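Engineer: coordinates only, no sequence provided:
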């Protein structure tokens, strides 16, 4: 219930009124208590107070009853008597302006984010990856960024994983080893996320958190209710989505210092889901965001069954505390009760540890920051009922909230599948396949050409060999004929020479005989005449 003096939310009434000052609301808070002690009603009362002060609110509805903020209460006599007893004379039934968001796309404004927006660290946590698998996922994101490949939805991520696996040898020299086993494990984890609705969760158009930071025409802040009844059954998806939202707010909002009232209040229900088995690197980042986001004008309020569900580093930042009753059936629970009581600024009027075990439904120990930023003395008090209904809203109220924001449905309702890693890698694969086919055809043609050239060369060589053989045969025949002719001529010349010699010898003989006669006659003179 909003109070104007001081500018605060009147949270509860004990011996003294308990106010949550608007100018201290960005110092974060805690609403804790065992199941059935009234945490959800307290969250509704706070959300309505912030809305009435003009502060937009985000709250995850894991049980389906937070939608009651959009419907005015219908008080009965018991409630009116209680309000009168607490002095809440100005209490009037009232509804908050409400927007319903739905990750699963059932009833509400669709909530989508891209794979690139979530980043490898949160995505790895969502998928439950080991350190080695996380390293491979980091490489996938780095390669995608360097090659200008957008990771929008799960098919983009799957395509990138296949690409990195196919090019592991090339990538290994730059980024390190990419094992096929790690890629296979990540792909199997993606199947589980798909089964949990990841196909609807990852995509475009992506949610713009500025759409949640809005007020209606009367100046009341919208209560943005995330319908998480189904989403919470996938605790890693639920926790990492809300963590992404906190981180995105921190990184996108400007510094505002200490404003008169927050720019947005964020209620994180089932907070233990966020911290269960959280890696140290991620926890350190969250602690840093919790410490610094208050300067962006954002108040974070964690809701859990026990303060022990929240790490001490985070718990130390939660200054506004509403602690409902705890149960102490085990030594560990008794230790938690003692530690919780000691965390409050002591009130000498009662024992806080005993009070925690005695608190009834709707009662709480309350301590919020005062004007000087110091924790107020703890009060045992009754939480003021919200002016909206305590249970879930009627069906017509829910449907009116679903139908009441056509501009956001027009902006975010229809999924868009633009060109991203999947399409580009598919195009590259098609081009590579076509190039391979062309190369194969070219190689085939070259082989045929080479075979033809070889056949032609063989035939030319064979013809040349035959021609050479014929030439050699002809030359041999010619040489044989020439030799035979030379032999014939030689014989003819020899015969001729012999004939000449014979003739010469005959003539010489004749001449010799004649000469002999003449010589005989001359010698003997007159022997004959």
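Structural biologist: Thanks, I have it. It should be emphasised that the depicted structure is a prediction, and the values quoted were computed from it without experimental measurement.
Engineer: CA atoms for contacts and neighbours, from now on please.
Structural biologist: Noted.
Engineer: how many residues are close by residue 85?
Structural biologist: Neighbours of residue 85 under the rule other CA atoms under 10 Å: 11.
Engineer: what's the answer for residue 235, then?
Structural biologist: Around residue 235 there are 17 other residues, counting by other CA under 10 Å.
Engineer: and the closest residue to it other than its chain neighbours, how far from residue 67?
Structural biologist: What sits nearest to residue 235 in space, not counting adjacent residues and going by CA to CA, 6 or more residues apart in numbering, is residue 273, at 6.2 Å. With distances taken as CA to CA, to the nearest Å, residue 273 is found 22 Å from residue 67.
Engineer: tell me which of these two has more neighbours.
Structural biologist: Counting neighbours by other CA under 10 Å for residue 273 and for residue 67 shows that residue 67 has the greater number, 31 against 21.
Engineer: surely residue 186 and residue 129 touch.
Structural biologist: Yes. Using CA atoms under 8 Å, residue 186 is in contact with residue 129, at 7.3 Å.
Engineer: higher neighbour count, the two?
Structural biologist: Higher neighbour count among residue 186 and residue 129: residue 186, with 23 against 19, using other CA under 10 Å.
Engineer: what's around residue 218, how many residues?
Structural biologist: Neighbours of residue 218 using other CA under 10 Å come to 9.
Engineer: mind checking the SS state of it?
Structural biologist: coil (DSSP: H, G, I helix; E, B strand; the rest coil).
Engineer: pull the contacting residues for residue 10.
Structural biologist: Going by CA atoms under 8 Å, 6 or more residues apart in numbering, residue 10 touches 1, 2, 3, 17, 18, 19, 20, 49, 384.
Engineer: rerun that using 10 Å as the cut-off
Structural biologist: With contacts defined as CA atoms under 10 Å, 6 or more residues apart in numbering, residue 10 is in contact with 1-4, 17-21, 45-46, 49, 88, 383-384.
Engineer: here comes the other one, which I'd like you to weigh against the first:
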């Protein structure tokens, strides 16, 4: 009898009349990526589950997304009772597999923090390219977003969460004239469009995805105390209502693996295996630049010991440039009801090395649930001949967990202390807010000083007007205060008028005019 692991790889299945005696995925070539395809209800989820179990048993950490909630069963052992067990036992006997139920070391993650530890990244780590894809920005809007990122780097402003990016865009819009001279035109319309898309992203849960503490890949690429690889399960049932957020997050995670991990060449087994379920969401309406980036990452990341497995309904969902790099393939049944279906079926069959024992295209149509057409890389990385394979039963539970079971698994994880509480440190929003507050205080101070000067002038004017009222006791009317900047002519005139008032007679006034005339003529 065969167990989950063989001497060289993972036991996938086989056996039975018309089937290969054994099909295995060699661990040495598991980082050459793979494809699990097939129509709904043909067994893709079970195949993903048994591969995750086997990689974990081999000490390889795994990441996968749980779209329907049934992959959470990896955290619990399967049941040795009921009809399902009877069917599994029969399948195990047919393929020569030693069925033994067990649970696996699982860590639950959730972008919304409800069904697992929160998964966060910072706006800076996501970068303008993926954010533009996430928000569906135009080329001009993407250019403005790039300017905002560049300016934030120049000014040392950390972009951690959405409020940081919002404040940065406001800063860019307010200084558009000066920024435009250095980096190109920044229109208010583009800034406004980005702000609206950020609002949409926020309502989809993006505000909970961006922030700190950011996910550290080392926490996913860990082993359990017994040496088995940890299985990281992302709760994606709610996330699927925002397909662009889902696809962008997985692409970001793949990019982070590519950027952070060192080159290791071709190790004896992968360092990490990444399952990308509902892969068509990554490529639907994706710009060529993004598809090229995915192709580049898929081509280069294998040398870092990472295997990427795309799960989708039809191989045609994956671009040819990416599909050509997927060396290990499990093809469940495809339905061919239309002319397009027939064309896709023929195309899928052409991707396999023919087996003279049967027609590949016919086999893909005829395989039943839990059965697949498989091809795995052989010695020296050569494609294996296509085979009809009965997929082995899973060791863990096939189905969902109860809320209490999930909570117990989450509570037992040590990562809750690190990720469950949000950290909001000093970043672009806080710094720009302080700048604005300081500018407002300066403006208020200047306004207050201007008001004080105006009040002083008004008070002096009032005092002068009050002083002009005639004093019947003394007969004196004080002169209006003059500025020190007045000319000597004004001083002489004031002196003359004051003297005339004091003399109070026509002769006195005539005398003064004579004195003033003499003074003016002498100048």
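Structural biologist: Sure thing, it's come through. Here the structure is a predicted model, which means the values were calculated and not measured.
Engineer: what value does the TM-score take for this pair?
Structural biologist: In this superposition the chains share a TM-score of 0.87, using TM-score structural alignment, normalised by the length of structure 2; 478 aligned residues with a CA RMSD of 2.2 Å.
Engineer: how about the secondary structure of the residue nearest to residue 235 of structure 1?
Structural biologist: helix.
Engineer: ok, it touching residue 240?
Structural biologist: Yes. In this structure residue 273 of structure 1 lies within contact range of residue 240 using CA atoms under 10 Å: 9.3 Å.
Engineer: overlap of the contact sets of residue 186 and residue 129 of structure 1?
Structural biologist: With CA under 10 Å, 6+ apart as the test, residue 186 of structure 1 and residue 129 both reach 136, 137.
Engineer: and residue 361 of structure 2, what's its match in structure 1?
Structural biologist: Using TM-score structural alignment, the equivalent of residue 361 of structure 2 in structure 1 is residue 353.
Engineer: apart from its chain neighbours, what residue comes closest to that match?
Structural biologist: In this structure, residue 353 of structure 1 finds its nearest non-sequential neighbour in residue 341, 5.0 Å apart by CA to CA, 6+ apart.
Engineer: which residue in structure 2 aligns with the one you found?
Structural biologist: Under TM-score structural alignment, residue 341 of structure 1 pairs with residue 349 in structure 2.
Engineer: equivalent analysis for residue 30 of structure 1, please.
Structural biologist: Looks like residue 30 of structure 1 aligns to residue 35 there (TM-score structural alignment).
Engineer: separation between that match and residue 165 of structure 2?
Structural biologist: According to CA to CA, residue 35 of structure 2 stands 37 Å off from residue 165 of structure 2.
Engineer: how about residue 235 of structure 2?
Structural biologist: Taking CA to CA, one finds residue 235 of structure 2 at 27 Å from residue 165 of structure 2.
Engineer: before we move on, what about residue 11 of structure 2?
Structural biologist: Distance, residue 11 of structure 2 to residue 165 of structure 2, by CA to CA: 48 Å.
Engineer: try residue 225 of structure 2
Structural biologist: Taken as CA to CA, the span from residue 225 of structure 2 to residue 165 of structure 2 is 41 Å.
Engineer: buried set for the helix or strand harbouring residue 265 of structure 1?
Structural biologist: Assigned by DSSP states H and E, residue 265 of structure 1 belongs to strand 264-268. For strand 264-268 of structure 1, a neighbour-count test (16 or more other CA atoms under 10 Å) marks 264, 265, 266, 267, 268 as buried.
Engineer: counterpart of the first one over in structure 2?
Structural biologist: Read it as residue 264 of structure 1. Match for residue 264 of structure 1 (TM-score structural alignment): residue 272.
Engineer: what's the separation between that match and residue 461 of structure 2?
Structural biologist: Using CA to CA, residue 272 of structure 2 is found at 83 Å from residue 461 of structure 2.
Engineer: re earlier: go through the buried residues of strand 264-268 of structure 1 and say which is closest to residue 371 of structure 1.
Structural biologist: Residue 371 of structure 1 has its nearest neighbour among those in residue 265, at 19.3 Å by CA to CA.
Engineer: contact partners for that closest one?
Structural biologist: So residue 265 of structure 1 contacts 25-26, 28, 46-47, 50-51, 55-59, 213, 223, 297-301 (CA under 10 Å, 6+ apart).
Engineer: please redo it, this time with the cut-off set to 8 Å
Structural biologist: 26, 50, 55, 56, 57, 58, 298, 299, 300, 301.
Engineer: which element follows the helix or strand where the last one lies toward the C-terminus?
Structural biologist: What it means is residue 301 of structure 1. Per DSSP H and E, residue 301 of structure 1 falls inside strand 298-304. As assigned by DSSP H and E, the chain's next helix or strand after strand 298-304 of structure 1 is helix 312-315.
Engineer: need the contact partners of that next one.
Structural biologist: So helix 312-315 of structure 1 is contacted by 287, 290, 307 (CA under 8 Å, 6+ apart).
Engineer: same check, this time on stretch 80-90 of structure 1
Structural biologist: 13, 91, 382, 384, 385.
Engineer: next one: stretch 206-225 of structure 1
Structural biologist: 47-48, 50-61, 66-67, 69, 96-101, 111-114, 245, 249, 263-264, 412.
Engineer: hmm, try it at 7 Å
Structural biologist: Under the contact criterion CA atoms under 7 Å, 6 or more residues apart in numbering, stretch 206-225 of structure 1 has outside partners 51-61, 67, 96-101, 111-114, 264.
Engineer: please report how far the residue nearest to residue 353 of structure 1 lies from residue 359 of structure 1.
Structural biologist: Residue 341 of structure 1 is 13 Å from residue 359 of structure 1, by CA to CA.
Engineer: could you pull out the helices in the stretch 351-500 of structure 2 for me?
Structural biologist: Per DSSP state H, counting those that start in this stretch, the stretch 351-500 of structure 2 carries helices over the ranges 360-366, 403-412, 416-419, 428-467, 488-503.
Engineer: those helices: which one's closest to residue 44 of structure 2?
Structural biologist: helix 360-366 (13.6 Å).
Engineer: list the buried residues in that closest one.
Structural biologist: 360, 361, 363, 364, 366.
Engineer: got it, and stretch 228-237 of structure 2?
Structural biologist: Buried, per 16+ other CA under 10 Å, within stretch 228-237 of structure 2: 228, 229, 230, 231, 232, 233, 234, 235, 236.
Engineer: onto which residues of structure 1 does it map?
Structural biologist: Counting by TM-score structural alignment, stretch 228-237 of structure 2 corresponds to residues 220-229.
Engineer: how about stretch 130-145 of structure 2?
Structural biologist: Residue span in structure 1 matched to stretch 130-145 of structure 2, by TM-score structural alignment: 122-137.
Engineer: likewise for stretch 170-181 of structure 2?
Structural biologist: Counting by TM-score structural alignment, stretch 170-181 of structure 2 falls onto residues 162-173 of structure 1.
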